[in-house]
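Q: I would like the atomic coordinates for the input below:
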Amino acid sequence: MSAREQASNDDATDFGFERVALGEKQGRVDDVFRSVAKRYDLMNDLMSAGLHRAWKAQLIAMLRPPQARAFRHLDVAGGTGDIAFRSLQAGGPETQVTVLDINESMLRVGAERAGRRYAGRIDFVAGNAEALPLPDAAFDAYTIAFGIRNVPRIDAALREARRVLRPGGRFLCLEFSKVDLPILDRIYDAYSFHVIPRIGARVAGDAESYRYLVESIRKFPSPGAFAGMIEAAGFRHVTHRLLSGGIVAIHSGWKVS
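A: Below you'll find the predicted structure:
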């Protein structure tokens, strides 16, 4: 490979099964989520047959927001507020959540859903996971659910996650993974590529966005490879837990110092 070809490859990334310029991906991802924002949570229920609720409950069980002390939680790519609301319900009155998302359409949906229920305990911030507009060592926990695979520079986002966590803070990522059960893997592939885009077309009026989301799952690193990326960003005690036959995984890491 020539130096020019190598440079071109280094400046490219995956957008589903398509290779695109690194600087192009974020805009295309924004278009996807702008299109599906209003039906995003409904589509999660339909696509997963409600399983996403159990996966998110497991994430919150691992997060364990405390009842009796202050707890600052940053939820990235969480625009509609689903993880944030669960954290606030599980934690005590001093639990506070910042929801950060690059897509303002998603944030508007979350703010509308929140209403005045959690006044003073939740805020919605527009920002990029690769360059968080937040101070160092400000949060006790960082979560990202079904969002990390849409970030163009995942390594940069992981470094930013560590930067904004306090020493002793925890990183938790819920993301689709690799199905590891024979037969289930074939059923899952058939459902993903043939059924989900049709549901997207009918419910959200957008088959292409859901085709991208399915393809992006297949291009995401294996659990072991992603664990290596988390460690490379400076986290310690990195683990992952497979759920539902490997359909999803929860990745965990700690900022030791």
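
Q: going forward, measure contacts and count neighbours with C-alpha atoms only.
A: Fine.

Q: I'd say residue 111 and residue 122 touch.
A: No: applying Cα atoms under 8 Å as the test, residue 111 and residue 122 come out as separate, 9.3 Å apart.

Q: which one of the two has more residues nearby?
A: residue 122 (23 against 17; other Cα atoms under 10 Å).

Q: How about that one, nearest residue that isn't a chain neighbour?
A: Distances taken as Cα to Cα, 6 or more residues apart in numbering place residue 97 nearest to residue 122, at 4.9 Å, with adjacent residues excluded.

Q: Helix, strand, or coil at that neighbour?
A: Under DSSP: H, G, I helix; E, B strand; the rest coil, the three-state class of residue 97 is strand.

Q: Please apply the same query to residue 179.
A: coil.

Q: for residue 250, same thing?
A: strand.

Q: one more to put side by side:
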Amino acid sequence: MLSRTFCKILRQPRLPKPNTNSRCITTTHSNPEDSDKETHFGFQTVKESEKGQKVYSLFENVASSYDKMNDVMSMGIHRVWKDILMCRLGPTENTKLLDMAGGTGDVAFRFVNYIKNDNIEKSCHVTVCDINADMLDVGKSRSKALGHDPALISWQQADAENLPFKDNSFNAYTIAFGMRNCTRIYKVIREAYRVLEPGGRFMCLEFSHVENDAFRWLYDQYSFQIIPVMGHLLTGQWQAYQYLVESIRQFPDQETLKEMIEQEGFREVSYENLSLGIVAIHSGFKL
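A: As a prediction, this is how the structure comes out:
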């Protein structure tokens, strides 16, 4: 179970000093909803209107084996990455968390363990949100089996690009390994900003870009030669895990994502590389 004691042993990244002269920057997009632009689905090029359904079908097929495959593919390290994410968030009293793309409950359960260890669960709550009903069903079943108090967790099927929540509804937002599956990343960030109250924190844990050439070569060999094979052997789903490794390569690098988060209004934006940049945690505040 997560606790403050455990989290203290993890290095705390230094956040940049606030720029008191900064002004809110808004991005300009040429009416993306009015045209059917092309986007990527792994290394394939598809219409934006098609990507959502393709991603939905993919995760619908792997929902029951999703957590098992995470363990196998990352050799269990994804658990450590999520532990670090929760420690960096550091929930306090009255934390109202929206965990986006969190269908199977991994991040939400860490949140619950954290607030229980600090005896602040009566004032906290997590809303698990996912576009895929099958993933949410897995999470609900896991939560019931673990004996979690239903009052601490609610479950909501929704699109990260068009959330059904009012403005300023939460004071914390996490999205772990879900951002790269969204069609319009800027809309995900914009919606996160909208539903966060002033002072609220946005955190994204996502696969990122390895900078070391030698390590990147080894990582690429493992990703493209081993992961799809394991996916096929364990779940019968080669395509899903081929998409996984391809989607990682299509996702913006650390600096580009940082700039995108800043452009949608977040301040004090920073990132922390984990495992030599295999993943990164981006953090920003609505100020």
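
Q: and the gap between the aligned partner of the residue nearest to residue 122 of structure 1 in structure 2 and residue 88 of structure 2?
A: Alignment note (TM-score structural alignment): residue 97 of structure 1 maps to residue 126 of structure 2. Separation of residue 126 of structure 2 from residue 88 of structure 2 (Cα to Cα, to the nearest Å) stands at 16 Å.

Q: what about the counterpart of residue 77 of structure 1 in structure 2, neighbour count?
A: In structure 2, residue 77 of structure 1 lines up with residue 101, judged by TM-score structural alignment. Number of residues near residue 101 of structure 2 (other Cα under 10 Å) recorded here: 27.

Q: Ok, residue 222 of structure 1 next?
A: Number of residues near residue 222 of structure 1 (other Cα under 10 Å) recorded here: 14.

Q: tally of neighbours for residue 116 of structure 2?
A: So residue 116 of structure 2, with other Cα under 10 Å, has 16 neighbours.

Q: Where do the helices of the stretch 1-150 of structure 1 begin and end?
A: Along the stretch 1-150 of structure 1, counting by DSSP state H, counting those that start in this stretch, helices occupy 3-10, 22-36, 40-48, 51-63, 82-90, 104-114.

Q: if we can go back for a sec, who's the closest spatial neighbour of the match of residue 77 of structure 1, skipping the chain neighbours?
A: residue 130 (4.4 Å).

Q: Please report how far the match of residue 97 of structure 1 lies from residue 112 of structure 2.
A: Distance of residue 126 of structure 2 to residue 112 of structure 2, given as Cα to Cα: 8 Å.

Q: residues touching residue 96 of structure 2, list them.
A: Contacts for residue 96 of structure 2 (Cα atoms under 8 Å, 6 or more residues apart in numbering) come out as 124-127, 170-172.

Q: among these, which ones are buried?
A: Buried by 16 or more other Cα atoms under 10 Å: 124-127, 170-172, out of the contacts of residue 96 of structure 2.

Q: Reformat the residues you listed as a markdown table; add distance to residue 186 of structure 2.
A: As requested, these are exported to a markdown table (distance: Cα to Cα, whole Å):
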| residue | distance to residue 186 of structure 2 |
| --- | --- |
| 124 | 28 |
| 125 | 26 |
| 126 | 23 |
| 127 | 22 |
| 170 | 19 |
| 171 | 20 |
| 172 | 18 |
